[in-house]
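Enquirer: Structural data only, the sequence is not supplied:
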């Protein structure tokens, strides 16, 4: 079921991004707050109106508890987006959400007990609360979660990822959170479970614990959690409120940052949102119709605003997302590269987040192309882009290596 924004009761969105400062930090939440805030609150809740509450790097657990309690007391739909770090206190060994002043020795006094968070949400009417959690666990908590699944609470639809602790002096990027935000900014409106699965398709889940249903295409690759579930904590991949080990599909990992979805905020004209008809067609499997509608909107934007305008580029990126949904990775990669080139020619720098996101997305889709001639042709374009937008973790070298392995079939 798609989110249409037709619910009359106003919703509430609580955005929490929290991580310790200094050496205790395992997750980089620095750029998440602005990305989340750029999403219209109603897109998170599926309501025509919604209020937004932001907590960025909070330091006091009582303050966080007060905000959670206030949000939980609202009558309409509530969506909580949580990006942060899990740690256990040394005395009672309870799981906590680490805050800005948390250290391994002060978890009990400076972090929010996870049980407090779950308790407040359980006071709400069942089915009215959705939680998206993008978390990383420290080493002790990570081991604990493999024998005692994280309590999620009954009546709350909870989705997300828990990542293993990174190597020393490294941090984890909250890729799942960013993917959620970028999908919603594209104009796509999906029910929470479908939004979760779309986000999973855009991040590397290798070794992570998946909260909620595993993505539909990969369900057979997920093993049940080895521990017997405690009361209120489900652990099977086929049902909601689940924590299971995640495994990425073969040949989907791409060097560089996690691949986001479309990155330009939808700027719908007053009245009917043009994205609704487009994505309704795509959701119904009418991919050709959806692509045609999006292309028509691109032409309208081109005539009204120019070929390199944000409006025209937005509809190119919508078409790229539609191509990905239609399982046409070659067209998706080509459209993302077109978006990147237009952004560069319009004056955006190679380091601009929207430029890097477009190139990373093109790179990701290119890895799903199997025809040697198409791989070669698209790869040559991608290599040229990677000379300007180099990416991270050897992305430019990855293009060169794959091109060297692929001998294009003779034309004609």
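Expert: It's in. Keep in mind the model is a prediction, meaning the values are calculated, not measured.

Enquirer: C-alpha only now, for contacts and for neighbours.
Expert: OK.

Enquirer: Quick check: which element contains the residue nearest the centre of the chain?
Expert: Nearest to the geometric centre of the chain sits residue 179, at 2.3 Å (CA atoms, centre = their mean). In the assignment (DSSP states H and E), residue 179 maps to helix 175-185.

Enquirer: Next SSE downstream of that helix?
Expert: Per DSSP H and E, the first helix or strand lying C-terminal to helix 175-185 is helix 192-200.

Enquirer: could you check the angle helix 175-185 makes with that next one?
Expert: Orientation note: helix 192-200 sits at an angle of 120 degrees relative to helix 175-185 (axes from the mean of the first three to the mean of the last three CA atoms, to 10 degrees).

Enquirer: tell me what helix 192-200 is packed against?
Expert: The contact analysis (3 or more CA pairs under 8 Å, 6 or more residues apart in numbering; DSSP states H and E) places helix 192-200 against strand 156-163, helix 175-185.

Enquirer: repeat that for 10 Å
Expert: Applying 3 or more CA pairs under 10 Å, 6 or more residues apart in numbering; DSSP states H and E, one finds that helix 192-200 contacts helix 41-45, strand 129-137, strand 156-163, helix 175-185.

Enquirer: Can you lay out the ones you listed as a markdown table showing distance to residue 299?
Expert: Supplementary listing: those in a markdown table, determined by distance: least, CA to CA, whole Å:
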| stretch | distance to residue 299 |
| --- | --- |
| helix 41-45 | 26 |
| strand 129-137 | 36 |
| strand 156-163 | 37 |
| helix 175-185 | 21 |
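
Enquirer: hold the first one in mind and look at this next one:
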């Protein structure tokens, strides 16, 4: 039996993007930056142990979709291993029902223009080799988005290697303080490991 190791000499690329995971009233809250603080503080080698280094880019609470899209497109063109982490709130636009990442001050009625369509993110990464690409999500989903993903998960993954947590959005006005449980567990596992897990995790695990 032979195994193939990842090619050495490459540089990894880590994109960390965070928007608020809740809304007050009809509008999106502002991000607390808790997830970026937690993950950006980790050594890049925890994400890319087999590279010579890594670029780390942070996008915190963007007000419009274009700066975030530009960063995702840049990640899509990177030749080495790439990890894109996205934290925020999923909303369906009220006209077509398409999934969007809600950005600062977005509402369900204007998210079509103010949010980042999820399809834009997956399309920007679609040409990358799956073996060196990972999208990590820690997002909440409004009821319509939760229903859409539950009915057809492939509408969310769109053929991309997506891993993480999607949870129902908290009630409007409920405070969301600190990092979410999944991201806290992710940071803990990256720094300390999980010795009881098998060497290789498959879909069956």
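Expert: That came through fine. The model shown is predicted, which means the values in this text are computed figures rather than measured ones.

Enquirer: Just to confirm, what residue in the second structure is aligned with the residue nearest to the centre of the first structure?
Expert: The alignment partner of residue 179 of the first structure in the second structure, by TM-score structural alignment, is residue 185.

Enquirer: same thing with residue 139 of the first structure?
Expert: Under the alignment by TM-score structural alignment, residue 139 of the first structure pairs with residue 143 in the second structure.

Enquirer: mind checking how far its match is from residue 158 of the second structure?
Expert: 20 Å (CA to CA, to the nearest Å).

Enquirer: cool, residue 179 of the second structure as well?
Expert: Look at residue 179 of the second structure and residue 158 of the second structure: by CA to CA, they are 27 Å apart.

Enquirer: which one of the two has more residues nearby?
Expert: The residue with more neighbours, out of residue 179 of the second structure and residue 158 and counting by other CA atoms under 10 Å, is residue 179; that gives 17 against 14.

Enquirer: Strands along the second structure, start to end?
Expert: Read by DSSP state E, the second structure holds these strands, from start to end of the chain: 11-18, 23-24, 27-28, 53-60, 82-92, 99-101, 116-117, 133-141, 162-168.

Enquirer: Does residue 140 of the second structure touch residue 170 like I think?
Expert: Yes: in terms of CA atoms under 10 Å, residue 140 of the second structure counts as a neighbour of residue 170; the distance is 7.8 Å.

Enquirer: If you count surrounding residues, which of the two has more?
Expert: Here residue 140 of the second structure and residue 170 are compared on neighbour count by other CA under 10 Å; more neighbours surround residue 140, at 23 against 15.

Enquirer: What's the match for residue 171 of the second structure in the first structure?
Expert: That one, residue 171 of the second structure, aligns with residue 167 by TM-score structural alignment.

Enquirer: In this model residue 25 seems to touch its match, though I could be wrong.
Expert: No: between residue 167 of the first structure and residue 25 there is no contact under CA under 10 Å: 11.6 Å.

Enquirer: Just want to know which of those two has more residues nearby.
Expert: Neighbour totals were compared for residue 167 of the first structure and residue 25, and residue 25 leads with 23 against 9 (other CA under 10 Å).

Enquirer: so what's the more buried one up against?
Expert: Shown here is residue 25 of the first structure, whose contacts under the criterion CA atoms under 10 Å, 6 or more residues apart in numbering are 18-19, 84-85, 98-100, 102-103, 138, 169-172.

Enquirer: from those residues, which is closest to residue 51 of the first structure?
Expert: For residue 51 of the first structure, the nearest member of these is residue 18. The distance, counting by CA to CA, is 20.4 Å.

Enquirer: Next, count neighbours for the counterpart of that closest one in the second structure.
Expert: Matched across to the second structure, residue 18 of the first structure falls on residue 19, judged by TM-score structural alignment. Here the count is done by other CA under 10 Å, and residue 19 of the second structure has 27 residues near it.

Enquirer: Could you check how far residue 19 of the second structure is from residue 165 of the second structure?
Expert: According to CA to CA, residue 19 of the second structure stands 15 Å off from residue 165 of the second structure.

Enquirer: swap in residue 115 of the second structure?
Expert: Counting by CA to CA, the gap from residue 115 of the second structure to residue 165 of the second structure is 20 Å.

Enquirer: who's more crowded, the two?
Expert: Set side by side, residue 115 of the second structure and residue 165 show more neighbours around residue 115, with 27 against 15, by other CA under 10 Å.

Enquirer: Nearest residue to the more buried one in space, ignoring adjacent ones along the chain?
Expert: With CA to CA, 6 or more residues apart in numbering as the measure, residue 102 is the residue that lies nearest to residue 115 of the second structure, at 4.7 Å, once sequence neighbours are left out.

Enquirer: In the second structure, what stretch matches the lengthiest helix in the first structure?
Expert: Scanning the first structure for the longest helix, with DSSP state H as the assignment, gives helix 287-305. Equivalent residues of helix 287-305 of the first structure are lacking entirely in the second structure, counting by TM-score structural alignment.

Enquirer: Run through the neighbouring helices and strands of that helix.
Expert: Secondary-structure packing of helix 287-305 of the first structure (3+ CA pairs under 10 Å, 6+ apart): helix 274-283, helix 310-325.

Enquirer: Comparing those helices, which comes out most buried?
Expert: Looking across these with neighbours counted as mean count of other CA atoms under 10 Å, the highest average goes to helix 310-325: a mean of 24.

Enquirer: Distance of residue 167 of the second structure relative to residue 108 of the second structure?
Expert: Applying CA to CA, one obtains 18 Å for the distance of residue 167 of the second structure from residue 108 of the second structure.

Enquirer: which of those two has more neighbours?
Expert: More neighbours sit around residue 108 than around the other of residue 167 of the second structure and residue 108, counting by other CA under 10 Å; the figures are 19 against 14.
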